[in-house]
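Q: Provide a 3D model corresponding to the input given below.
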Amino acid sequence: MLPPLQDYPENLRLLFDANNAEGANFRHNIRNYNSAFAFASFGANIRPPPGRGPYCFRLQGQTYHYASNLHVNDPEERRYGQLYIIETNKAIHNRVNAPENANCLVSVFQKINEALINNPYAAAYHNMRDIEQEQERAAIENVSPRQVTMHFIPGPDRRTYNNPSGNEIAAIFVGDDGAPPVHRDIIVYPIGQQRERIAYISCHLDPMVYPLLFPNVESGWHIQMAHVAQRQTRVRTKVTMQEFYSYRLAIRDGFSALHRAGKLLQQYIVDAYVKVERCRLNFIQNNQAQLRVALYSGLMDHLGRQNEHQEAGVPVILPSTFTGSPRNMQQAYQDAMAIVCKFGKPDIFLTYRPDLVARVYNMHLKELMIDIKDRHIFGVPVAHIYVIEFQKCGLPHCHLLVML
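A: Model (predicted):
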């Protein structure tokens, strides 16, 4: 169990509930507003499905999250954390005049800015700028200036009920010997250095990329996140990334900005799914010996012949437990053929595709299977096979075979 999210700022909550032009514009362009106030970028190959169906956030490939440097060569191109070290009016001007924000309202930008003005990440960028200015003044006094970098502190959230301060999430490092602190998560450079890519396991990732969902800077998942005593076992004591996001996405009583975020909620879910899959793939890649992939009958010989004319590399074998992997698909196919060989051809071919969201559809599908298996609406079944597919617009449907 995670600590509950803190009370959502009232002026932001009004934008979710308002039935006026500001509220409608905020909800329709919520991804643009979130990106304008984010401290880190969200990069992906976004490929919306064709057609005129409901909005569906779809991407291909990996996602990338970067923390920007403190400065940029062209002041008009300031983005992300760079906007938090300049005057408020100038920052709003930059956000409004960005081409991607052409449909956004100045008044909405002002209200969001008021809600996020005390954000500790903004305070951290301010602290870095203040120390940088001290070094600039020292240079005027003929004192050799030293490089200033900001290092975000990794690890668990050190607070429970209070907002963290800028000093609690980041440390400013001043030095010209290039020796950073031992414990660091993200580095922000003044200018000229390559942007720092944020690791998908960083606890800073969610509050930096989604400031409108987590304005109180609730920590994201991290590898040291422990289960509560009631959930711990001898083998498992830590919360997995999938468990963390499942808990965050669970529907509870009361106001939830996450579930009211519309298009931004879809982006958050897809981003979380990609991170969970990346975490699983990383585990498989680093534990090939424990998974005993070398013992798969005939597989390594086949790969050896297949790779004779390919570039050198280290093959990674996905086990059948990884959904969608070749071995998983082959295993499912062989199981289906074995069932047909034993019980004969199917008597019923049923396609079930209600126009519902996936969560409600899953509940209806479970009820349908109870009708077939327990209530015997078609007769007494001896076996069944089904597969769930997703249409181009993201809606699920089921193909079901029943043997009576």
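
Q: rest of the way, CA atoms for contacts and neighbours
A: Noted.

Q: in three-state terms, label L281 for me.
A: Counting by DSSP: H, G, I helix; E, B strand; the rest coil, the backbone at L281 sits in helix.

Q: got it, and I187?
A: What three-state DSSP gives for I187 is strand.

Q: what helix or strand is the closest residue to it other than its chain neighbours on?
A: Of all residues not flanking I187 in the chain, H151 sits nearest, at 4.6 Å (C-alpha to C-alpha, 6 or more residues apart in numbering). Assessed by DSSP states H and E, H151 sits inside strand 148-152.

Q: who does that strand touch, helix- and strand-wise?
A: Counting contacts by 3 or more C-alpha pairs under 8 Å, 6 or more residues apart in numbering; DSSP states H and E, strand 148-152 packs against helix 120-140, strand 170-174, strand 186-188.

Q: which stretch among the ones you listed comes nearest I92?
A: helix 120-140 (14.5 Å; C-alpha to C-alpha).

Q: buried residues in the closest one, which are they?
A: By neighbour count on 16 or more other C-alpha atoms under 10 Å, the buried set for helix 120-140 is 120-129, 131-132, 135.

Q: can I get the residues you listed in CSV with distance to R252?
A: Output for those, formatted as CSV (distance: C-alpha to C-alpha, whole Å):
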residue, distance to R252
P120, 27
Y121, 28
A122, 30
A123, 32
A124, 33
Y125, 35
H126, 36
N127, 38
M128, 39
R129, 41
I131, 44
E132, 45
Q135, 50
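
Q: quick one: the strands in this structure, in order.
A: For the chain, the strands defined by DSSP state E cover 40-46, 59-67, 148-152, 170-174, 186-188, 196-197, 348-352, 383-390, 396-403.

Q: in TSV: the ones you listed, plus mean neighbour count.
A: As requested, the strands of the chain are arranged in TSV below (neighbours: other C-alpha atoms under 10 Å):
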stretch	mean neighbour count
strand 40-46	16
strand 59-67	16
strand 148-152	22
strand 170-174	21
strand 186-188	22
strand 196-197	16
strand 348-352	13
strand 383-390	14
strand 396-403	18
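
Q: this one as well, want them side by side:
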Amino acid sequence: MPSASQVAAVVVGGDDITNLKERDVMVESVTGRLMSIKETAGYYDPLQYPLLFPYGSYGWDLNTRSINGKKITCREFYSYMFQMRECYDSIVLRAGRLTQQFAVDNCVKMQASNLRWVALNQDTIRADLYKGLEDSYNTGEHNTELYFHHQSVGSPRNMNQRYQDTMALVHKFGKPDIFLTMTCNLSWSEIVAELLPGYQPHDRPDLLTRVFHARIEELKKDVLERNVLGKVVAYVYVIEFQKRGLPHVHMLLILDQSDKLATPDDYDKIVRAEIPDQQQESELHKRILKHMIHNPCGVQNPHSPCMKQGSCKKGFPK
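A: Model (predicted):
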């Protein structure tokens, strides 16, 4: 079972736009009549989350616009709501599991908004295939399935394009030299400093992802601009969310020919298989012991996070 408090959503028919079901949210009017409301209505948020919007604040709808008349997307609206401000104490960021539910709910709303755009703009995104469609129609193939834009994340066309782009990099620059992984650490000072008393990191998924994104940008500067691992001529990475909902990044680096790892000494400069010397590298030694060594558990430390039903779930001590 999960060790952290998480909220997930199941989207019925989400793999097919034509079968995507609308929200089954019913409200009772003052006259006692039941009525269904859509998630694209501005009064969906205050009706669904009265604790977060006690004054009935109007939410996002399809016609929401900024002061200068520019249309605001679903993502832009809720990104604004989840922002942290020094002089404003947001109820949305203080609700614990309800904050998680609100974030997941609106994430699904954003995905539905993107799918709705795809369904209503088939002529636009099929423009580069009109000739092929005409030929198929003339040969008797009347396939009317919806076609996804190449920027629709998770769609077959998007996945295929990303794969082809990656293979093109390997074809031109050669095989990757370094497989680099960075995980989100709940003890990062930026996260700990913003948590309210009694709050856990999983109560603020927005904070975790925002800090992780900032750390990734700094990592990219170290690797791509400062060349701490050598000159990088090409790279590709993917961000995943696994185990307690924490993000981590897998990055493949292709180094310049002059910086490629060719000898055991080259690998020893960037790879360690032993604990660093405490006298020569005290800071690295301290971090390795803190983040990469299994701390005492069992009888010595029965409150260790790895303990489950009186024993270590990792099987320590070995």
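
Q: what TM-score do we get after superposing?
A: After superposition, the two chains reach a TM-score (TM-score structural alignment, normalised by the length of structure 2) of 0.64; 224 aligned residues with a C-alpha RMSD of 2.7 Å.

Q: could you redo the helices and strands packed on strand 148-152 of structure 1 as TSV and give each row distance to L59 of structure 1?
A: Putting these into TSV (distance: least, C-alpha to C-alpha, whole Å) gives the following:
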stretch	distance to L59 of structure 1
helix 120-140	28
strand 170-174	32
strand 186-188	25
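
Q: for the ones you listed, which one sits closest to V402 of structure 1?
A: V402 of structure 1 sits nearest to strand 186-188 of all these, at 53.9 Å, using C-alpha to C-alpha.

Q: on contacts alone, who are the packing partners of that closest one?
A: strand 59-67, strand 148-152, strand 196-197.

Q: could you redo the strands of structure 1 as CSV and give each row distance to D371 of structure 1?
A: What follows is those, written out as CSV (distance: least, C-alpha to C-alpha, whole Å):
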stretch, distance to D371 of structure 1
strand 40-46, 40
strand 59-67, 37
strand 148-152, 54
strand 170-174, 56
strand 186-188, 53
strand 196-197, 50
strand 348-352, 13
strand 383-390, 13
strand 396-403, 12
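
Q: for those, which one sits closest to L264 of structure 1?
A: Checked against C-alpha to C-alpha, the stretch from the strands of structure 1 lying closest is strand 40-46, at 11.9 Å.

Q: what does the closest one correspond to over in structure 2?
A: Under TM-score structural alignment, strand 40-46 of structure 1 has no counterpart anywhere in structure 2.

Q: give the aligned equivalent of R292 of structure 1 in structure 2.
A: In structure 2, R292 of structure 1 lands on R126 (TM-score structural alignment).

Q: residues touching its match, list them.
A: Counting by C-alpha atoms under 8 Å, 6 or more residues apart in numbering, R126 of structure 2 touches Y147.

Q: distance of N328 of structure 1 from V217 of structure 1?
A: Computed as C-alpha to C-alpha, to the nearest Å, the N328 of structure 1 to V217 of structure 1 distance reads 39 Å.

Q: just L205 of structure 1 next, same as before
A: Going from L205 of structure 1 to V217 of structure 1 by C-alpha to C-alpha gives 10 Å.

Q: then F390 of structure 1?
A: Applying C-alpha to C-alpha, the value for F390 of structure 1 to V217 of structure 1 is 34 Å.

Q: over to E22 of structure 1?
A: 25 Å.

Q: settle it for me: which of the two has more neighbours?
A: Each of E22 of structure 1 and V217 has its neighbours counted (other C-alpha atoms under 10 Å); V217 has more, 24 against 18.

Q: alignment lookup: the more buried one to structure 2.
A: So, by TM-score structural alignment, V217 of structure 1 is matched to G56.

Q: the closest residue to its match other than its chain neighbours: neighbouring residues, count only.
A: Leaving out its chain neighbours, the residue that sits closest to G56 of structure 2 by C-alpha to C-alpha, 6+ apart is P46, at 5.0 Å. Neighbour count of P46 of structure 2, defined by other C-alpha under 10 Å: 17.

Q: repeat for S136 of structure 2
A: Neighbourhood size, S136 of structure 2 [other C-alpha under 10 Å]: 13.

Q: what lines up with A9 of structure 2 in structure 1?
A: A9 of structure 2 maps onto L59 in structure 1, by TM-score structural alignment.

Q: what does N106 of structure 2 give?
A: Applying TM-score structural alignment, one finds that N106 of structure 2 aligns to A272 in structure 1.

Q: quick check: that match touching S246?
A: No. Contact criterion C-alpha atoms under 8 Å: A272 of structure 1 and S246 do not qualify, at 9.7 Å.

Q: hmm, back to that, figure out which of the strands of structure 1 is closest to A250 of structure 1.
A: Of all the strands of structure 1, strand 396-403 comes closest under C-alpha to C-alpha, at 20.0 Å.

Q: equivalent range in structure 2 for that closest one?
A: The aligned range for strand 396-403 of structure 1 is 247-254, by TM-score structural alignment.

Q: what about the matching stretch, how far off from structure 1?
A: Taken over the aligned residues, the distance from stretch 247-254 of structure 2 to structure 1 averages 0.9 Å (mean C-alpha distance after the TM-score superposition for structure 1).
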